[in-house]
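> Have a look; sequence and predicted model below, questions after that.
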Amino acid sequence: MRLSVRLLSVSSLSCLLLAGTAGMSSAWSADAAVPVAAPVGAGKVHMVPDSFADLADRLLPAVVNVSTSQTVKKGEGDDDEGDDDQSSQMPDFPHGSPFEKFFHDFMNRNISPDSPPRRMQALGSGFIIDPAGYIVTNNHVISHADKITVTLQDNTVLQARQIGHDDRTDLALLKVESKQPLPFVQFGDSEKRRVGDWVLAIGNPFGLSGTVTAGIISSRGRNIDQGPYDNFIQTDAPINRGNSGGPLFDMDGNVIGINTAIYSLSGGSVGIGFAIPSSEARGIIGQLRKNGKVSRGWLGVRIQNVTQDIADGLNLTPARGALVAGIEKNGPAAKAKLQMGDVIQSLNGHPIEGKALPRLSADIPAGTVAHLGVWRHGKVIDVPVTIAALPDVAADKPETKKAPETKSSKEVSLSALGFTVGQLDEAARQKYSVSATQRGVVVTSVKEDGLASDRGLREGDVITMVQQAEVNTPAELKTRIEDAQKAKKKSVLLLVHDNDGARYIPFTLTSADTH
């Protein structure tokens, strides 16, 4: 009923728009011979499709059920996910009832230390992209599986083997053997699809095979903090657990996305689903098919988005680009002489935003010379950089060498900013577990509910730069901030190091008191 109401509303609106333009031979004012600007929304009105049946009938045979099994020994997977798995199997009995206690005790007996290894099963979706039996799905669907089984629309069951997988984009490629050519679908161009376009999702939610749902593209380029290459299509086509790895089709029957995640508090669809766009998936799947793995380009920088506060601190207008908050030793950026505090604004002449840089640089083959448009101290310069291959393992940690002792300095309170700093001496290094090679000043206290607390500054953090200038004593830090105040800057940027790495934190300087 709810869906019908929505469709009727759209149809009614369409009729109103058409009725409002009926009888008008041209867009001219009745009072004067001057053109009238067309209102927003005017133009051709596309009606709701009468049915998706023909399209669904054509596509369903190429969508498969992916079933996996895994042997889990006691001690493996005993984490939050295991608790969630157990609770999901528990019937919904009233709290404190005898039935609840019975099933709770039963489940605990089955996972006792003396119990035999368990077989865990999982269900997902996939789709055939080649009649020879190549199947695309999500990596998390088949991860750690001992056995992978694919069930076709006609209930044919085939054993599958993994050709390759990519953790960073959550994609995997499978292969099945069949005596007959299999029905298949093709990738479309997701870049040509717009917000508001109709889409069709097919998959196996909760193991219910061959489920078809429809919706529209709700948004594009979504970053949901799943990884450095987030670029999801958002859709309101209902997708649920079990839809993972299934296709998102356009109205031409081409795959424009791979359904991967949903936003939900209950575990069910609330109309916010996310799909990997085909423009990204096509290249990844091609590499997996050819090499069994994925090679990516790498710049060797850690970046932040440029917010308005950060732009104010840098005197940068407008606020855009990727702020360099860290440079990997001996990486491509270091060899190209990029500096901390540089703002990368373009890649090979194309404007970029911060979170898009890792994804765009990953698409560039290793050995290629790319040109970065870098904003540095008020000027934009061209920086050529030779892209390297993304390392398979983390870069080697710097050698630990004892830093020379510096003369101790008193703590400095930056009361208006809400924190106090002290000298990073040997005692502070031991107290806050700071490496001997780290330079800067250490945050010794943070005022509760103060500006620093709101900005995420914590006791034990180390501040190494103010306004792109190094600081090694509390007095230097105070002086740099006072200089920014005298220059009547709206905000000041501090480069802060913690256990997660380095990041720039902007602080407003309105009526700031550094005493």
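Okay, I see it. Numbering: from 1, shown residues only.
> switch to C-alpha atoms for all contacts and neighbour counts from now on
Will do.
> just how off-centre is the longest helix along the chain within its chain?
Criterion DSSP state H: the longest helix present in the chain is helix 2-21. Taking CA atoms, centre = their mean, to the nearest Å, one finds the center of helix 2-21 at 36 Å from the center of the full chain.
> and that helix, which residues are buried?
Buried residues in helix 2-21, defined by neighbour count with 16 or more other CA atoms under 10 Å: 11, 14, 17.
> now what about the very next helix or strand once past it, what contacts it?
Where DSSP states H and E defines the elements, the next helix or strand beyond helix 2-21 is helix 53-59. By CA atoms under 8 Å, 6 or more residues apart in numbering, the residues outside helix 53-59 that reach it are 185, 212, 251, 253.
> immediately after helix 53-59, which helix or strand?
strand 63-72.
> Now do that next one: which elements does it pack against?
strand 118-130, helix 139-142, strand 147-151, strand 198-203 (3 or more CA pairs under 8 Å, 6 or more residues apart in numbering; DSSP states H and E).
> Spatially nearest residue to residue 123, not counting backbone neighbours?
Leaving out its chain neighbours, the residue that sits closest to residue 123 by CA to CA, 6 or more residues apart in numbering is residue 67, at 4.6 Å.
> Against that first model, consider the following:
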Amino acid sequence: MNTPFSPRSRSQSVRPLARQRHATLPFSLSLFASLLLATSPAWAAAAPRLKTDNSLLPADARPALTFKPIVKKVTPSVVNIYSAKTVRQTPAFAPFFDDPFFRQFFGVPFENIPSERRERSLGSGVIVTEDGYILTNNHVVDGADEIKVALADNKTAYDAKVIGTDPQTDIAVIKIEGKNLPAITITDSDQLEVGDIVLAIGNPFGVGQTVTMGIVSAKGRAGMGIVDYEDFIQTDASINPGNSGGALVDAAGRLVGINQSIISRSGGNQGIGFSVPINLARYVMERLIADGKVTRGYLGVTADAAMTCENILCGPCCPSAG
């Protein structure tokens, strides 16, 4: 894994207190209110045909002794993604030798060093439609000029093209040309509860498809500084480099998240992994397929403090108040 909501708008109303002497409300509204509406043009692609199942799991369900039937059902939908891109490398002192003055005296000392190299990476993805749409992470395919997708059997490989990417949520949609592909069933990730059993499926370290089990450790994780829009599902199911873009499924084998990143001091799994909820990933995917991008509205508002404290008068009550 290279390193790993629908947007919520908050409005806050501040009312000045009637008896507050220094209640100032310089609510400087630099309101060039650019609310951009995401509209779908007439030529937009048809909505993908997804398999969905939003039924609730039984609240009194006993823990399963084996997840073999679920794994057999789900693993064909999880693919390995191999990407490559050309990276231009600049020697450490090259900027100095771009100057004609330096070249006049020193020549070009790095002219025998290749200026470009091929960078390869691997990740995972999830087939979400029978005609070949695949959900993955943006950082798995970012900048790639060559993408190969290998199915779970490791016998079938396809060239893939990027349909759209959204760096702000780290979601990307790619497509392979195929028919009757093993599309996964999607459910409502809002129904997940902390403590629910989940399985993480992907291709860690390129060793091959791997399944790990854990629980939902937390929901709505944000403020991690990973991407702009964060509403992560946190899980202790083992997630490692190469799992990026893989599936997080519930105990019924339904897709609830796209594995995205981990917090680790060693580079490996330490029990803190994050997945993008499928409700968010699905919203982004549908926008990317329809429009090629995700358009979001925003309101340019800056606000000063509603109340300011200019002075504190210490009287006999100060020591008692602490």
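That came through fine. Everything numeric in this text was worked out from a predicted model, so none of it was measured.
> Are any of the contacts of helix 53-59 of the first structure buried, and if so which?
Applying 16+ other CA under 10 Å to those flags 185, 212, 253 as buried.
> Now distance to residue 139 of the first structure and secondary structure too, for the residues you listed, in JSON lines please.
JSON lines is the format used below for these (distance: CA to CA, whole Å; DSSP: H, G, I helix; E, B strand; the rest coil):
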{"residue": "185", "distance to residue 139 of the first structure": "20", "secondary structure": "coil"}
{"residue": "212", "distance to residue 139 of the first structure": "22", "secondary structure": "strand"}
{"residue": "253", "distance to residue 139 of the first structure": "24", "secondary structure": "coil"}
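> follow-up on the earlier one: who touches the longest helix of the first structure?
Contacts with helix 2-21 of the first structure, where a contact means CA under 8 Å, 6+ apart, come from 45, 47-48.
> for the helices and strands packed on strand 63-72 of the first structure, which one ends up most surrounded?
Across those, averaging neighbours per residue (mean count of other CA atoms under 10 Å) puts strand 198-203 on top, at a mean of 26.
> residue ranges for the strands of the stretch 301-450 of the first structure, please.
301-305, 322-327, 343-347, 350-351, 369-376, 379-386, 388-389, 412-414, 419-423, 441-446 (DSSP state E, counting those that start in this stretch).
> Burial check on residue 307 of the second structure, number of neighbours?
Neighbours of residue 307 of the second structure under the rule other CA atoms under 10 Å: 16.
> How about residue 60 of the second structure?
Quick note: residue 60 of the second structure (other CA under 10 Å) scores 6 neighbours.
> Tell me who's in contact with it.
Residue 60 of the second structure neighbours (CA under 8 Å, 6+ apart): none.
> State the distance from it to residue 273 of the second structure.
To residue 273 of the second structure, residue 60 of the second structure is 27 Å away according to CA to CA, to the nearest Å.
> repeat for residue 52 of the second structure
25 Å.
> what do you get for residue 111 of the second structure?
44 Å.
> Between the two, which is the more surrounded one?
Under the criterion of other CA under 10 Å, the comparison of residue 111 of the second structure against residue 273 puts residue 273 first, with 25 against 9.
> Residue 234 is in contact with the more buried one, correct?
Yes: between residue 273 of the second structure and residue 234 there is a contact under CA atoms under 8 Å: 5.6 Å.
> just to revisit the earlier point, mind checking the strands of the stretch 301-450 of the first structure for the one nearest to residue 170 of the first structure?
Nearest of the strands of the stretch 301-450 of the first structure to residue 170 of the first structure, taken as CA to CA: strand 388-389 at 19.4 Å.
> In the second structure, which residue range corresponds to that closest one?
Aligned by TM-score structural alignment, strand 388-389 of the first structure falls on no residue of the second structure.
> The second structure: matching residues for stretch 128-140 of the first structure?
Per the alignment by TM-score structural alignment, stretch 128-140 of the first structure matches residues 127-139 in the second structure.
> didn't the residue nearest to residue 123 of the first structure look like it was pressed against residue 148?
Yes: if you go by CA under 8 Å, residue 67 of the first structure and residue 148 touch, sitting 5.8 Å apart.
> Residue 172 of the first structure reaches residue 138, doesn't it?
Yes: between residue 172 of the first structure and residue 138 a contact is recorded at 5.4 Å, counting by CA under 8 Å.
> hang on, the earlier thing: I'd like the buried ones among the contacts of helix 53-59 of the first structure written out as JSON lines, with distance to residue 303 of the first structure added.
Compiled in JSON lines, these are given as follows (distance: CA to CA, whole Å):
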{"residue": "185", "distance to residue 303 of the first structure": "38"}
{"residue": "212", "distance to residue 303 of the first structure": "40"}
{"residue": "253", "distance to residue 303 of the first structure": "38"}
